[in-house]
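>>> predicted model follows, preceded by the sequence.
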Amino acid sequence: MKVLIAIPPEKFRDEELLIPVKKFQEAGVMYELASTHVGVVMGVYGKKAKVNRTFEDILLKGIDDYYALMIVGGPGTQVHLWNNRHLMELINVFNTKQKVVAGIDNAPIVIAKTGILKKKQATVVPGQTVREMMKEDAIIVNKPVVYKDKIVTASGPEAAEEFASIIIKYEKSDPEFVPTSGKAGFAF
């Protein structure tokens, strides 16, 4: 199973792609990049990435090969992804099939715009993004990473390593499950 990484066609936050990709490689987790078009995309700080799939192509072919969708943030995310109907449809398909949906920096906004964060805790980079999340009825928590019900949100590049670690844990097990010493899963 792979992680599908959604990336804007320009101006993504370099470290929000590079740090998770490095963690995925170290953990042996496969990944694939997708965007609004195929080709080379450039980050805010000049790093380049090659995109081989479009969101529309993945919708047509299906998501069976993936266990998670990770959305990279940055200025390009606001411009190209916040209102991208194909990406929103992908988010809904992943969520419906109980697969992981993850967004970092300002990417949680596109997740919120699908409605799946309504009345749920999430985090986002500080600024106008908080207002955008609140418009969609998300409950903003001041933490670097928030995860529940296979939805992972992270506040920015400084949280990229922890963000990637949680996504990796979902492939092998459920990081939300906390074993108890009581009988039948109840703590007494």
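Thanks, I have the structure now.
>>> use CA for all of it now, contacts and neighbours both
Noted.
>>> name the SS class of E32, please.
Here E32 takes the strand state, with states given by DSSP: H, G, I helix; E, B strand; the rest coil.
>>> what of T153?
At T153, secondary structure determined by three-state DSSP is strand.
>>> I'd say it and K143 touch.
No - applying CA atoms under 8 Å as the test, T153 and K143 come out as separate, 9.6 Å apart.
>>> common neighbours of the two, please.
Shared contacts of T153 and K143, defined by CA atoms under 8 Å, 6 or more residues apart in numbering, are found at T123.
>>> then this one, side by side with the first:
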Amino acid sequence: MANLNGKRIAILATNGFEQAELEVPQTKLREAGAQVDVVSPESGEIRGWDEKDWGNKVRVDRALSDVSAGDYDALVLPGGQINPDILRVNKEALALITAFFDQKKVIAAICHAPWLLIQTGLVKGRNVTGYKSILTDLRNAGGIVHDEAVITDEGIITSRNPGDLDQFCAKIVEEINEGRHTQRKAA
């Protein structure tokens, strides 16, 4: 994996994130040299969902209220059903996602996390993918939906599920190394 030394990445999550969709990017991006912070509206620890039951706890590095898009080079949004459903009604979370978009920074959403892109209006007219149960939601939001492992549209990365995590993480590294996506069109 390419070098991410000096890069800072936020993973925005709350209780109910899909375990692998937070832990694998966190590990792989750190191994590539990035500083990776778990950002949450919760403090202390948040707990993942591991397939059919509650999973591991993960330490929250920074409170959502204490961060801005200017602090980071990219934003990763893990899925699971619970995590993005809670975050899509959190005004601070939506504002942070929108700020990353406005600053033309990389945003990566996997599984059900593209719901957050729908909620912020960032899907319309974009090539996207997501977990099979949200493909209709993506279409209804104006997305150009593809049933592929990973889709990138001007620095917005979407991916289907945990089986695609290696490709998802590799694409995050590639897009961060490309820098800001100044050609990105408005939502």
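Thanks, I have it. Note that the structure is a prediction, hence the values are computed from the model and not measured.
>>> of T153 and K143 of structure 1, who's got more company?
The residue with the greater number of neighbours, taking T153 of structure 1 and K143 and applying other CA atoms under 10 Å, is T153; the counts read 31 against 13.
>>> structure 2: which residue goes with the more buried one?
T153 of structure 1 maps onto T158 of structure 2 when the alignment is built from TM-score structural alignment.
>>> ok, the corresponding residue of structure 1 for E31 of structure 2 to V152 of structure 1 distance?
In structure 1, the residue equivalent to E31 of structure 2 is E26, according to TM-score structural alignment. Relative to V152 of structure 1, E26 of structure 1 is positioned 20 Å away (CA to CA, to the nearest Å).
>>> re the thing from before, next, the contact list for the match of T153 of structure 1, please.
A108, A109, I110, C111, P114, V128, T129, G130, V150, I151, T152, F168.
>>> so of these, which ones are in helices?
Counting by DSSP state H, the part of the contacts of T158 of structure 2 found in helices is P114, F168.
>>> now, which of the contacts of T158 of structure 2 sits nearest T27 of structure 2?
Each of those was scored against T27 of structure 2 by CA to CA, and F168 proved nearest at 13.0 Å.
>>> for that closest one, grab the count of nearby residues.
Residues near F168 of structure 2, counting by other CA under 10 Å: 26.
>>> which residues does the equivalent of it over in structure 1 contact?
Superposed on structure 1 with TM-score structural alignment, F168 of structure 2 falls opposite F163. Residues in contact with F163 of structure 1 (CA under 8 Å, 6+ apart) are P20, I104, V145, V152, T153, A154.
>>> kindly report the same for S68 of structure 2.
Contacts for S68 of structure 2 were tallied using CA under 8 Å, 6+ apart; they are L96, A99.
>>> ok, now how distant is the residue positioned nearest the centre of structure 2 from V38 of structure 2?
Among the residues of structure 2, L77 comes closest to the average C-alpha position under CA atoms, centre = their mean, at 2.1 Å. Computed as CA to CA, the L77 of structure 2 to V38 of structure 2 distance reads 10 Å.
>>> so what sits against both of these two?
Shared contacts of L77 of structure 2 and V38, defined by CA under 8 Å, 6+ apart, are found at I11, L12, A13.
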